[in-house]
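Q: coords below, sequence missing:
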């Protein structure tokens, strides 16, 4: 059996209770060592085998899983954040399907949630943005043209941009060409929820300079949008004149 476990955004106590239990039970842990907090490995049992997938190919990961399967052991494949985002788990699951190996996925707290917490921000504000675009710049991994930063920026929605802190000048250019203004609020969140977390508030027009000034070029999320500004409309959810199946109108307060 293989369990894909989301390790959470960084802080060791932000793994889910279910994920923690799987880590404690695992006979083999294959973890994304370049991103996962190694302190999580303190939860393992003494006999557990630990392998760092940063040094492994897909084929080597699958081979290690197959070897553990032959012994009847449980493998935890520990991914950063939530495995469904940039986790490359589909190709692993397809390989396991081809070999008849059972697996399941244990979700985790994504770093984009950790970034919102660090910013004390809400990504969806009435009259400002009701959509969140989670995307990345094209790099060695291409991005479909219809999903380019420029194309998404035209919507004016909140954007949370992964894997792009090393391309801030180009990212800034694409955001501006897509329709964001120079003074649109933005932020760089370095290693959200880790002890060394750093939050750098800026604007789209100062994004590249802010990254350079703070020497941020990796392991950071970029958040863009007017939800980081000051203006928004009050939500109807708790408004006294808004009626729900649980609450009647209460008039002006």
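A: Great, that's in hand. None of these values were measured; they are calculated from a predicted model.
Q: from here on, contacts and neighbour counts on C-alpha atoms
A: Will do.
Q: For residue 195, grab the count of nearby residues.
A: Using other C-alpha atoms under 10 Å, residue 195 is surrounded by 9 other residues.
Q: State the distance from it to residue 120.
A: Here the criterion is C-alpha to C-alpha, to the nearest Å. By it, residue 195 lies 17 Å from residue 120.
Q: cool, and residue 247?
A: Plainly put, residue 247 is 28 Å away from residue 120 if you go by C-alpha to C-alpha.
Q: Ok, residue 189 next?
A: For residue 189 relative to residue 120 (C-alpha to C-alpha), the value is 12 Å.
Q: Between the two, which has more neighbouring residues?
A: Ranked by neighbour count (other C-alpha under 10 Å), residue 189 and residue 120 place residue 189 first, with 26 against 10.
Q: Secondary structure class of the more buried one, three-state.
A: Here residue 189 is recorded as strand under DSSP: H, G, I helix; E, B strand; the rest coil.
Q: Can you verify my assumption that it contacts residue 220?
A: Yes: counting by C-alpha atoms under 8 Å, residue 189 touches residue 220, with 5.3 Å between them.
Q: structure B:
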């Protein structure tokens, strides 16, 4: 049998892919991250499915459930928040499943940063402002960051910056990036994008930490930083009226 890793998107029940909902409806066993998911997502599951909340399980326990269910002949879905390609522990789980002789595949989901950008109606790549997006996190109670991936190094690009798993350190992080982005650079924090508890905080590098602390946010938030968030950039060459559309590229 195959274990299906399925991106649950930002948490809203109506932001799953058609494939994801089909897999959930067919699954005998569903492991899900209760910390980040709107419970309504589980309404896509069969009423007879065995639902396992993984928020208090370690990696060995999670993989143990996946292997055991697969060997029983069950159809298994491992839900991840957002998209499995980013901060989902897919590599660790997939490696262990392969070692156990269990096949697995991946169904993508809406990433948290994309949901956050949609909530605020912002494009993260604005002509003449920023054409790159950096997705990163910071080190706290987590595995170490590579030396080449320091926040200061990423900030030096002045690309649109997306910080995951960083909300409890927002004040220190803004201090780190202020020399590159400037104190007046726009910052938006989106907590539980698309879910009923959604909260959006807007500010600047200088003052966003005050807003976050006043709101008491401690998890499930994405921090967006960059001049592109001001929505006042230039015109895209792709759609410019003066573009020679007869040229071939």
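A: Yep, it's here. Bear in mind that the values here come from a model prediction, so they are computed numbers and not experimental data.
Q: Trace residue 161 of structure 2 over to structure 1, please.
A: Matched to structure 1 by TM-score structural alignment, residue 161 of structure 2 sits across from residue 159.
Q: residues touching its match, list them.
A: 132, 133, 134, 135, 153, 222, 223, 224, 225 (C-alpha atoms under 8 Å, 6 or more residues apart in numbering).
Q: which SS class is it?
A: With three-state DSSP as the basis, residue 159 of structure 1 sits in strand.
Q: what's the distance between it and residue 124 of structure 1?
A: Distance of residue 159 of structure 1 to residue 124 of structure 1, computed by C-alpha to C-alpha: 11 Å.
Q: now do residue 170 of structure 1
A: Separation of residue 170 of structure 1 from residue 124 of structure 1 (C-alpha to C-alpha) stands at 26 Å.
Q: thinking again about what came up before, now intersect the contacts of residue 159 of structure 1 with the helices, please.
A: Mapping those onto helices (DSSP state H) picks out residue 153.
Q: buried subset of the contacts of residue 159 of structure 1?
A: 133, 135, 153, 222, 223, 224, 225 (16 or more other C-alpha atoms under 10 Å).
Q: and of the residues you listed, the nearest to residue 74 of structure 1?
A: Nearest to residue 74 of structure 1 among these, counting by C-alpha to C-alpha, is residue 135 at 32.9 Å.
Q: contacting residues for the closest one?
A: By C-alpha under 8 Å, 6+ apart, the contact set of residue 135 of structure 1 is 149, 159, 160, 161, 162.
Q: do residue 85 of structure 1 as well
A: So residue 85 of structure 1 contacts residue 110 (C-alpha under 8 Å, 6+ apart).
Q: looking at it, residue 124 of structure 1 is touching residue 130, isn't it?
A: Yes: assessed by C-alpha under 8 Å, residue 124 of structure 1 is found in contact with residue 130 at 4.8 Å.
Q: Looking at those two, which one has more neighbours?
A: Shown here are residue 124 of structure 1 and residue 130; by other C-alpha under 10 Å, residue 124 has more neighbours (15 against 12).
Q: which residues in structure 2 form strands?
A: Listed in chain order, the strands found in structure 2 under DSSP state E are 2-7, 29-32, 50-53, 76-80, 103-107, 133-137, 160-164, 186-191, 199-204, 221-225.
Q: Rebuild those as TSV, extending it with distance to residue 238 of structure 2.
A: Shown next, in TSV, are these (distance: least, C-alpha to C-alpha, whole Å):
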stretch	distance to residue 238 of structure 2
strand 2-7	31
strand 29-32	41
strand 50-53	46
strand 76-80	35
strand 103-107	31
strand 133-137	19
strand 160-164	20
strand 186-191	26
strand 199-204	30
strand 221-225	25
